[in-house]
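Participant: One predicted model, sequence on top.
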Amino acid sequence: MNKRIVLIKDAPTPVGPYSQGVIMDGWVWTSGQVGLNPATGELVGPDVATQANQALHNIEAILRAAGSSLNQVVRVTVFLTNMDDFSAVNAVYANYFATDFPARSCVEVARLPLDALVEIDAMARVNRLASR
């Protein structure tokens, strides 16, 4: 299978030289998503829960466009600027992944793009080929 790029209006436009997602060999990988509102290009709020919710919403839109879904996610990475926010992000995360949890890593980092508080990426199986 050839590599296909996911680029949609329902997720933030990349702020650098990367794709929102890449589909290859029946899998989709999303780039890290911060809590950007796709319509405004601005962070959605000053708190980690609001930003995590938007980041996961953006991931969900990218997966849908790729022919996948949150149910097909096998791996997630969460980057936090403050590990004290772990439980707040978990509470939001549980709204998106209620059962059959994907494997996950969570790491604290010194800084994220646009001074976001959280960044999340995912890897998922593609159910069907996305239409373009």
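Facilitator: All right, it came through fine. Residues are numbered from 1 along each chain as shown.
Participant: alpha carbons only for contacts and neighbour counts from here, please
Facilitator: OK.
Participant: Grab the longest helix from the protein for me.
Facilitator: Among all segments of the chain classified by DSSP state H, the helix with the greatest residue count is helix 48-65.
Participant: buried set for that helix?
Facilitator: Of the residues in helix 48-65, those buried under the neighbour-count criterion (16 or more other C-alpha atoms under 10 Å) are 48-65.
Participant: Below is an additional structure, to be compared with the one above:
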Amino acid sequence: MEKVIHPERNPDFVTGAYSDGIIVGGFLFVSGQAAVDFKTSQFVLGTIEEETKRTLDNIKSIVEAAGATMANVVKCTVHLADIAEFDRYNVVYATYFPGIKPARTTVQSVLAENIKVEIDCIVKLP
């Protein structure tokens, strides 16, 4: 393990038994992120579009804290509480990757705290 990455957030935020990101061998591995407000440490539930945006904004802050951009993301795994919302989530997701799209797996999953989406990713560092 080379380095642990945590974005700027509420110092009382408890991440549990994981790191937001780990840099190993030129890659950043980002743990599953959801629609959490890093300032209040609270889930921010909303529409699939709203939760996808906040989730990807959280990922973006972790990626940038590691010195990369969303263009460096090479793989995402996405968990949706309701796969019927795929098309709506995908519209928002696509705006974060306007160039070459990362490889992606999307599945329906039972998610904690009534969230609608959770995303983890792998980033090739520049």
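Facilitator: Nice, I can see it. What you are looking at is a predicted structure, and each value in this text was computed from that prediction instead of being measured.
Participant: can you map out the helices along structure 1?
Facilitator: Going by DSSP H, structure 1 shows helices at 48-65, 86-96.
Participant: Any chance you could list what contacts the shortest one?
Facilitator: The contact list for helix 86-96 of structure 1 (C-alpha atoms under 8 Å, 6 or more residues apart in numbering) reads Val48, Ala49, Ala52, Asn53, Leu56, Leu70, Leu80.
Participant: who's in contact with the residue nearest the centre of structure 1?
Facilitator: Compute the mean C-alpha point of structure 1, and by C-alpha atoms, centre = their mean the closest residue is Ile59, 3.6 Å away. If a contact means C-alpha under 8 Å, 6+ apart, then Ile59 of structure 1 has Ala11, Thr30, Gln33, Asp121, Ala122 as its contacts.
Participant: Okay, strands next: where are they in structure 1?
Facilitator: Read by DSSP state E, structure 1 holds these strands, from start to end of the chain: 4-6, 21-24, 27-30, 73-80, 103-108, 118-125.
Participant: for those strands, which one sits closest to Glu42 of structure 1?
Facilitator: strand 118-125 (14.1 Å; C-alpha to C-alpha).
Participant: between that closest one and strand 73-80, how big is the angle?
Facilitator: 170 degrees (axes from the mean of the first three to the mean of the last three C-alpha atoms, to 10 degrees).
Participant: Nice, that's everything, thank you.
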